[in-house]
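S.K.: Attaching a predicted model along with its sequence, questions to come.
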Amino acid sequence: MTRVVDVVRAVIAPLTRTRVFRRVIGPALLPPIERLLARVTSGRVQLSALLVPSLVLHTVGAKSGIVRDVPLMYTPDGHGRAIVAGTNFAGEKHPAWTTNLLANPDADITVRGRRMPVHATPIPEAERDATWATIERQWPGYRNYERESGRTVRLFRLQPVRPRD
């Protein structure tokens, strides 16, 4: 199975670096497909998880206070935590979920159908290059989204915490 995933990644990865993917396929087509798949499988299957480790981040809206769900690629940091990057398909604006985490760092994630509480911490400037290197070992070229966006992408470490009462 790992060999199949490696081959699929080798084919798909270059496509994710194209302007068509960043402007149309990624932001317009993937989210509704992910939502439909999540609904049909009760959150156990994600399209993106076929290629990379993926989770659903459940944040509280910074302004609305409404719980928002967003499927994201994550990178395990080797210490039981997840790293997520607010690339927004190289868009010029930060994705809303990053603003939500800055305002409300206590969130939940669902990984393979299992929901757990986490605390989000922004990656400090001094750790950014090392963190990007970790992310790019999983998905080469991913930092190009930051370069092409013209902004500093927000990186977060999601630390599992004890369930809230």
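M.R.: Cool, got the structure. Numbering: from 1, shown residues only.
S.K.: use CA for all of it now, contacts and neighbours both
M.R.: OK.
S.K.: how about the helices in this protein?
M.R.: 2-16, 19-20, 30-41, 96-103, 128-138, 144-149 (DSSP state H).
S.K.: now the ones you listed in CSV, with mean neighbour count?
M.R.: CSV is the format used below for those (neighbours: other CA atoms under 10 Å):
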stretch, mean neighbour count
helix 2-16, 12
helix 19-20, 12
helix 30-41, 15
helix 96-103, 19
helix 128-138, 16
helix 144-149, 16
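S.K.: CSV please, covering those helices and showing distance to residue 55.
M.R.: Output for these, formatted as CSV (distance: least, CA to CA, whole Å):
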stretch, distance to residue 55
helix 2-16, 18
helix 19-20, 24
helix 30-41, 11
helix 96-103, 13
helix 128-138, 15
helix 144-149, 20
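S.K.: Nearest to residue 51, out of those helices?
M.R.: helix 2-16 (6.1 Å; CA to CA).
S.K.: and here's the other structure:
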Amino acid sequence: MPNDFNQQVIEEFRANKGRVGGYFEGARLLLLTTTGARTGRPHTTPVGYLPDGGDRVLVIASAAGAPTHPAWFHNLVANPQVTVEDGTFTYEARAVVLQDEERDRAFARAVEADEGWAAYQAKTERVIPVIALANVTQGGPGNLNASSMGEAIKVVHDAFRRELALIRDEMAKGGTTLGAQLRVNCLTFCAGLHNHHTGEDMAMFPFLADRHPELAPVLTRLREEHEHIAELVKALRRTLNAEHLEPGAARVEVERLSGELEGHLAYEEEQLIPVLDAV
């Protein structure tokens, strides 16, 4: 059974689609459900995570530098099939404990993003494990945590807003540098945004155009904005992939993308949510 603190975080996380206050406010947080190594019962734990590009995220079994691994780590070693809730989607994943150089590179990225991980490692003699959670859900990113099509749009949009706000804050704290983990965060965000807009162009917009011809001007504008935002994403990718990365240039591109994207999301919500909720 989760302790009282964890249970409070779990309930708040689920009620607010991934948003929590207090100790975890402003952190990348997910709910990890493992199968008890001894009991066989499901156990859900809030854990911080790092984007890793593609369909993987990383979690770190720090236990705040305790001398032993946390219980959830022993559970996923015994049964690597886990369930992940990120506030937007719930999906099945396979846990892989990173080894040797791959683990060290991932942990170094984590330390670069937050020196607290190094402090935890310094407190314990054990090598703190880094685990990749790879999405294995068939046919998409998982079950969307929304009860209507209109709510689905808002939930996905708010997830992009939160991630972009985190990236902007991390860039502001980075000073004259742009670390490897922050670069991964940006590229992962770009990929997710591209996939979302592609899905809208290929599925949701044709669905709405067929049933609501009066929305033609709105859908035309949204498609044009998708193309414009795609160009901004390409510019950010070029900056991040440059041989000599310039943090200042990356910050400019992120701020430009942020402003344009917020206007786009707000317009789409205003125009489409009432129609989608009616459907």
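M.R.: Yes, it's here. Because the structure is predicted, anything quoted here is derived from the model rather than measured.
S.K.: closest to residue 68 of the first structure out of the helices of the first structure?
M.R.: Nearest of the helices of the first structure to residue 68 of the first structure, taken as CA to CA: helix 96-103 at 7.8 Å.
S.K.: Superposed on the second structure, what's the mean shift for the closest one?
M.R.: Superposed on the second structure, helix 96-103 of the first structure shows a mean distance to its aligned partners of 0.4 Å (mean CA distance after the TM-score superposition for the first structure).
S.K.: whereabouts in the second structure does that helix align?
M.R.: The aligned range for helix 96-103 of the first structure in the second structure is 71-78, by TM-score structural alignment.
S.K.: Check the offset of the matching stretch from the chain's centre.
M.R.: 23 Å (CA atoms, centre = their mean, to the nearest Å).
S.K.: what does that stretch contact?
M.R.: Identification of contacts with stretch 71-78 of the second structure by CA atoms under 8 Å, 6 or more residues apart in numbering yields 34, 35, 36, 37, 43, 45, 61, 82, 95, 97.
S.K.: Please name whichever of the helices of the first structure is nearest to residue 54 of the first structure.
M.R.: Using CA to CA, the helices of the first structure put helix 30-41 closest to residue 54 of the first structure, at 11.0 Å.
S.K.: What lies in contact with the closest one?
M.R.: 43, 44, 45, 46, 47, 48, 71.
S.K.: got it, and stretch 2-11 of the first structure?
M.R.: Contacts for stretch 2-11 of the first structure (CA under 8 Å, 6+ apart): 50, 51.
S.K.: which helices and strands does the longest strand belonging to the second structure pack with?
M.R.: If you go by DSSP state E, the second structure has its longest strand at strand 89-97. Under the contact definition 3 or more CA pairs under 8 Å, 6 or more residues apart in numbering; DSSP states H and E, strand 89-97 of the second structure sits against helix 71-78, strand 81-85, strand 130-135, strand 143-144.
S.K.: from the middle of its chain, how far away would that strand be?
M.R.: Worked out by CA atoms, centre = their mean, strand 89-97 of the second structure lies 13 Å from the chain centre.
S.K.: Over to stretch 191-207 of the second structure?
M.R.: On CA atoms, centre = their mean, the centre of stretch 191-207 of the second structure falls 18 Å from that of its chain.
S.K.: Quick one: the residues in the first structure that that stretch pairs up with.
M.R.: So stretch 191-207 of the second structure sits over no part of the first structure, by TM-score structural alignment.
S.K.: From the contacts of stretch 71-78 of the second structure, which land in strands?
M.R.: 34, 35, 43, 45, 82, 95, 97.
S.K.: Counterpart of residue 132 of the first structure over in the second structure?
M.R.: Using TM-score structural alignment, residue 132 of the first structure lines up with residue 107 in the second structure.
S.K.: sorry, back to before: would you point out the most distant pair within the ones in strands among the contacts of stretch 71-78 of the second structure?
M.R.: 43 and 97 (18.7 Å).
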